[in-house]
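# Here is a sequence with its predicted model. Questions after.
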Amino acid sequence: MTFDELKEKALSLPYAPGVYIMRDKTDKVIYVGKAKKLKNRVSQYFQDTASHTPKTRLMVSKIHHFDVIVAASEFEALVLECSLIKRYMPKYNILLKDDKGYPYLRLNMKDIYPVITMVSKPADDGADYYGPYGGRAVTHDVMEAIRLTLKLPGCHKQFPRDIGKERPCLNYHMNQCAGWCQENKSCAEYRETMLQARELLKGNYKAVAEQLRGQMLAASDNLEFELAASLRDRLNAVENLGQKQLVTAGTLADTDVVGYGETEAKACFAVLHFSGGNLLDKDYEVFSRPDDKREAVSSLLKQFYLSRGIAPKRVLLPFAIDDGELFAELLEQQYGRRPKLHVPQRGDNLRLVELACKNAFEEAERVTGREERVSATLTLLGKMLAIPAPKRMESFDISNISGTDIVASMVVFQEGKPKKSDYKRFKVEGLTDQDDYASMRQVVTRRFVHYKAGDKGFDEAPDLLLIDGGVTHAKV
């Protein structure tokens, strides 16, 4: 469609809430937006483009046609917008790079020898799930703290299969494991310890401490001093665990504080997680400086909580966002909890937001420095090769097993960073013997045949090709 045709179509839209989907000439979705009144919002893109920001002008120049979906309400439009952004991951929407949810810890006491494992989300399998936790690192710390406290196995042995088969490992000799692989350790004793682990996961470390104290005193009364000493050490570890609040530190925060900071080139969206007044964890996302910071924070906030599978009781914001109440309603519908979105103006809450903004600015500033270094390196590389600074680089390599099963790989760097979503593997066809030159010629040729055909994953042309080999490879 021409620009005038796009403008005419926009002016014919209804004054109704809905979602608009911008597509390029290949029919690829490049932007998804929501509007209270579709006609007013969409027609703005095709009015005076001189008033647009550079990013918006570039996006408008790529629009070949667009679709709209009329919604019954603003709330329905919000839900649809979030769903479509997650589905299409449009180029001109600000996106979270990592939309994985918070992990949980799984424990199934129905197993003969139950173990604690980390999982992405709960399943309806009869096991107990604890969390969610602030991230994989925090979750691992919680799991490791419980393991060391109760001297649980930290190896890959499976019980009862491996009991008595080998000598105890290094963890036993370092007093980090009770040696559950030895034949003198019973299943009942192991299960009793795992019940204590379950109580720790629930945060009931005081109850576990009282139980261990009773066992320690009983062992002492029976003159079992070695057992009493072992129980004493475990009791001290549990009490220390409770004082440090390592278990509760990973669980759901009751307050999230959102910060935003930007430099000349980069911006950062940061979320600090607080529970009981204690800072537990931080999540952040660095991206190119947006045209509208409120729109950027609003978009990232929705993606962040809808992908995490959980919501806090309260969210402190640096500034008000559009559709805040509708978004809170959506979270309530999704998770059964309606968080309070608040923009503090004074007091301790304001200082927390300032802290989050400071964290965001420092992350943006740190990455800006790295980006500048990468940019300088790419510029220097371009000068050495007498080409413009390469934005997209692709490298190829061939591998085989004694001349058979010949395969190739393509690794992509975009703006100096690995772009793993574009990595490719090729199976070389039609060759019965090792021939690196013919293999490389075939793979590179196939890559550009896909490019000319506009195939997904190959639709961006490289600025520089790096081929493993020598001058002969390049000539071939």
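Sure thing, it's come through. Since we're looking at a predicted model, the values are computed, not measured.
# Please make it C-alpha for all contacts and neighbour counts, starting now.
OK.
# Just list the residues touching Arg41, thanks.
Taking CA atoms under 8 Å, 6 or more residues apart in numbering, we find Arg41 in contact with Ala35.
# my guess is it is in a strand, correct?
No. Arg41: not assigned to a strand; according to DSSP: H, G, I helix; E, B strand; the rest coil it is helix.
# ok, now how distant is it from Tyr15?
Arg41 is 10 Å from Tyr15, where distance means CA to CA, to the nearest Å.
# With His64 instead?
Counting by CA to CA, the gap from His64 to Tyr15 is 23 Å.
# Give me the buried positions along stretch 83-96.
By 16 or more other CA atoms under 10 Å, the buried positions in stretch 83-96 come out as 84-86, 89-90, 94-96.
# quick one: contacts of it?
Residues from elsewhere that reach stretch 83-96 (CA under 8 Å, 6+ apart): 29-32, 59, 285, 287, 296, 299-300, 303-304.
# for comparison:
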Amino acid sequence: MALPLLPGVYIMRDSSHNIIYIGKAKALKNRVSQYFGSQNNHQEKVRRMVSNVYDFDYIITDSEFEALILECSLIKQNAPKYNILLKDDKGYSYIKVSSDKWRRISYALQQDDPKATYIGPYKSSYYVKNAIDEAIKIFQLPTCNKKFPEDFRKTRPCLNYHIKQCCAPCRGKMSLAEYNEHIDSALEFLKGGTTESIAKMTEEMNKASENLDFELAAKIRDRIASVKKMNDKQKVVDIKVDEQDVIAYITDGDKGTFEVFRFKDGRLFDREHFMVDNGENEEELMAEFITRYYTIRDDVPKQLTLDREIEDSKLLTKWLSEKKGSAVHIVVPKIGDQKHLVDMCKKNAIERLAQTKGSTTGEYGVLEEFKEVLGLDKIPEYIESYDNSNLSGSENVCGMIVYENGKKNKKAYKKFKIKGFEGQDDYASMAEVIDRRLDEYEKAEEPVGFGRKPDLILLDGGKGQVNAVLPILKKHNIDIPTFGMVKDDSHRTRAIVSDKGEIAISRKRKLFTFISKMQDEVHRFAIGYQRQRRSMNTFKSSLTDIPGVGTERAKALLKHFRTIKNISEADYEELLNAPKMNKVSADSVYNYFHNENNSN
């Protein structure tokens, strides 16, 4: 099918004629042809989509803006499998007030109690949960499961009473009227918000003062102070924009998380997150997410604050402005309070993704720093690190350690004995080990152990080690980012090095600490293996002094008895029954350690 160099929408279909992907383009011919070039250049999601394309169609539009509007409409109608499809499952949330005499306030998703009173509905469950939590703390409402008045004076008040977060009706010293005053004030706060609540309480405080009820006035004053303090906590930074959404994206290469923070009046009033398949281009993916998100959300803010530049920024700005009915701005801050907001949003996206991997935010945050500092295409979830060790050119060995999702994976550690040469050659040793490791990868049938390709290789050493390994990767036609870990004269980690030069890491404190620990761990592992082999050879050399015991027999004895001490304490029958032993060698070993003739 001959495609025009005109703007429009293209529609991909499978063999059953189902629509599986819809996209827009400034020039249809250029955009569609990109899908059918080298498959090796595409992400897995795109390769899967292209492999299922049986036919495609297109619609020419007068402009790229019209193409964007048509694309949004068609995606909404057809929900194609390979487009970003955001499920609008927020539903509605309610503030529930129980029907008991001693009422309780709680969060509810449904109006399932006909006797209770419900306030709402609200679209943001985040707002409702946080508002209720604030009200309970400010107005000192109980959160326990005690029933009043049945449980009066049965137990001592809990910690919340002592830290002034509960009025403790369980003490039996509070009247129902006084308790209801707390509940009513909390409901006024929830219905009216901070400003109205403070105004109403200020009026009540002044009235109590005029009536010389100074005790009540003092209580209301404390509540006003609590409301103001809670409000200040919600103002994360001094935001100059009264209405904005902050969006950040984090990916591990296959899956990604979009985090959305929504602000009004300087307060975080809602937050959402969405897991998606990673795309070809993160800037393009962000643009696609924005179009999908504001297709299912009617309230477009005055400003979108993003963690990266996006494709078609001007086009999206025009579309969002028309949807809102007034000007919308898209910004990508580099410094200041807005950058702080973006970093906070990004940190939460990392936390979401880390949870799916069983890691902590700190562990996954370091991997994101790796990606950023080293210019990697994806977060390096599976890192292999190598270090050589030898004793004056003898007992050449190499240790391989593995970090998976930011944690040590000791089950995946491997030991290598250098086989290709004698003497000391650090570069040749590293090349041999990586060659053998990739041989195992190519032979593996399952993506576990050596069958899993690392996302990053770190070598203990400098540019020489890296340059020794790169030809091996090329020989196997395998692309793995490979860097060296360089130490200073005091044997402390100084920098990361590639074949092109050094990359400073001192300013990235978490990354610096992580790499230092990794370098220490791989060095410890390699040295430990080298010492183990040297010890084994020392033991073997002492056994080979015994007549009739050669290298193989000594090795078998050590493997069977574990230590020289166990061999020396073994009786004649145990020696005779050990692997590779016979009567003559058993006599010889037994006599060697017991200094007497065997009478058997």
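Thanks, I have it. All values reported here derive from a predicted model rather than from experimental measurement.
# which of the contacts of stretch 83-96 of the first structure sit farthest apart?
The span of the contacts of stretch 83-96 of the first structure, defined through CA to CA, is set by Met59 and Phe304 at 24.1 Å.
# who's in contact with the residue nearest to Ala249 of the first structure when sequence neighbours are not counted?
Spatial nearest neighbour of Ala249 of the first structure, excluding adjacent residues (CA to CA, 6 or more residues apart in numbering): Leu280 at 5.6 Å. Each residue near Leu280 of the first structure by CA under 8 Å, 6+ apart is listed here: 134, 249-250, 253, 272-274.
# what do you get if the cut-off is 6 Å, keeping everything else the same?
Applying CA atoms under 6 Å, 6 or more residues apart in numbering to Leu280 of the first structure gives the contacts 249, 273-274.
# Which secondary structure state does it sit in?
Leu280 of the first structure ends up strand, using three-state DSSP.
# for Tyr31 of the first structure, helix, strand, or coil?
Under three-state DSSP, Tyr31 of the first structure falls in the strand class.
# To which residue of the second structure is it aligned?
Taking TM-score structural alignment, the alignment pairs Tyr31 of the first structure with Tyr21 from the second structure.
# again with Val208 of the first structure
In the second structure, the residue matched to Val208 of the first structure (TM-score structural alignment) is Lys200.
# what helix or strand is that match on?
In this assignment (DSSP states H and E), Lys200 of the second structure forms part of helix 176-210.
# Disregarding flanking residues, what is the spatial nearest neighbour of Leu212 of the first structure?
Nearest one to Leu212 of the first structure, counting by CA to CA, 6+ apart, is Leu235 at 5.8 Å.
# Just to be sure, that neighbour is in a helix?
Yes. Residue state for Leu235 of the first structure (three-state DSSP) corresponds to a helix.
# Spell out which helix or strand contains the alignment partner in the second structure of Leu331 of the first structure, please.
Matched by TM-score structural alignment, Leu331 of the first structure corresponds to Leu320 in the second structure. Using DSSP H and E, Leu320 of the second structure sits in helix 313-324.
# Going by neighbour count, list what's buried in that helix.
Applying 16+ other CA under 10 Å to helix 313-324 of the second structure flags 316-321, 323 as buried.
# Stretch 284-292 of the second structure now?
For stretch 284-292 of the second structure, the neighbour count (16+ other CA under 10 Å) marks 285-289, 291-292 as buried.
# would JSON lines of these with secondary structure and distance to Pro333 of the second structure be doable?
Shown next, in JSON lines, are these (DSSP: H, G, I helix; E, B strand; the rest coil; distance: CA to CA, whole Å):
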{"residue": "Leu285", "secondary structure": "helix", "distance to Pro333 of the second structure": "19"}
{"residue": "Met286", "secondary structure": "helix", "distance to Pro333 of the second structure": "16"}
{"residue": "Ala287", "secondary structure": "helix", "distance to Pro333 of the second structure": "17"}
{"residue": "Glu288", "secondary structure": "helix", "distance to Pro333 of the second structure": "20"}
{"residue": "Phe289", "secondary structure": "helix", "distance to Pro333 of the second structure": "19"}
{"residue": "Thr291", "secondary structure": "helix", "distance to Pro333 of the second structure": "21"}
{"residue": "Arg292", "secondary structure": "helix", "distance to Pro333 of the second structure": "23"}
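# Remind me which helix or strand Ile119 of the second structure belongs to.
Under the criterion of DSSP H and E, Ile119 of the second structure resides in strand 117-122.
# ditto for Gln530 of the second structure
Per DSSP H and E: Gln530 of the second structure is located in helix 509-543.
# Tell me the residues of the first structure aligned with the helix or strand just after that helix.
Scanning forward in sequence from helix 509-543 of the second structure by DSSP H and E, the next helix or strand is helix 551-561. Helix 551-561 of the second structure lines up with nothing in the first structure when matched by TM-score structural alignment.
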